[in-house]
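*Asks:* need a 3D model of the following:
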Amino acid sequence: MGVLNQNDLQFEYSWSILESNDPQVIEPYDSTLLNRNEGYDVITFLNHFARTYSLSKENALKAERFIKYYMPQDINKRIDASRWLIDNLESHELEERHTTSAQG
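*Replies:* Take a look at the predicted model:
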């Protein structure tokens, strides 16, 4: 079981299953494209990322926000998205806090 389930996600996604984005079919994982609008792609990516880097549920949800708000649109492979998150999660921490406190 993953760190996150469908009900945990913070944004609305499409939940259609196509063979091309079915997690059971995708190989190799790192070279596949991440469809940021497809819930199954996002949750599979976030759970894999969380398992790989031993992230808590809170940090996996933070990664979801970073994908939504900060990740450049030209990053679309899972491996590149993982690298970007690793490089940027800590450096955007103050900006994330400011955005969250301004909304609350």
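*Asks:* going forward, measure contacts between C-alpha atoms and count neighbours the same way
*Replies:* Fine.
*Asks:* who touches R36 in this structure?
*Replies:* Applying Cα atoms under 8 Å, 6 or more residues apart in numbering to R36 gives the contacts 42, 67-68.
*Asks:* another for comparison:
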Amino acid sequence: MANFNKSALKYNYQWALPFKSKRYIYITDDDVIDRRNGYHVLEFINHFLATHGLFSFEFFRKLEIMICRYLPESLITRREICDWLRKNWNTRF
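*Replies:* As a prediction, the model looks like this:
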């Protein structure tokens, strides 16, 4: 299973918001992912990688860049983000 940590992230995130750092014990498609919250982004990327059988650091970096730079702001749930990432995985930005 992919299990990258904070040091793998390239972009700056907020880490000191305990009420927003909720870790999802039961992951659902309707979970809201706050892209400014490092805990949410890190957990989302690790889960996405594991679900899709991707384990390399290059895939980790690609996901982070897609999420931080290209993902439309209007997409906030796990389902919406996953759908967009799958649809745009081979797109050159």
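*Asks:* would TSV of the contacts of R36 of structure 1 with secondary structure, neighbour count and distance to E58 of structure 1 be doable?
*Replies:* Shown next, in TSV, are the contacts of R36 of structure 1 (DSSP: H, G, I helix; E, B strand; the rest coil; neighbours: other Cα atoms under 10 Å; distance: Cα to Cα, whole Å):
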residue	secondary structure	neighbour count	distance to E58 of structure 1
V42	helix	20	16
I67	helix	20	14
K68	helix	15	15
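*Asks:* dump those residues to a markdown table, plus distance to V3 of structure 1.
*Replies:* As requested, the contacts of R36 of structure 1 are exported to a markdown table (distance: Cα to Cα, whole Å):
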| residue | distance to V3 of structure 1 |
| --- | --- |
| V42 | 13 |
| I67 | 17 |
| K68 | 19 |
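*Asks:* considering these, which are maintained in structure 2?
*Replies:* Compared against structure 2 with both residues aligned by TM-score structural alignment, their matches' Cα atoms under 8 Å, the contacts of R36 of structure 1 retain 42, 67-68.
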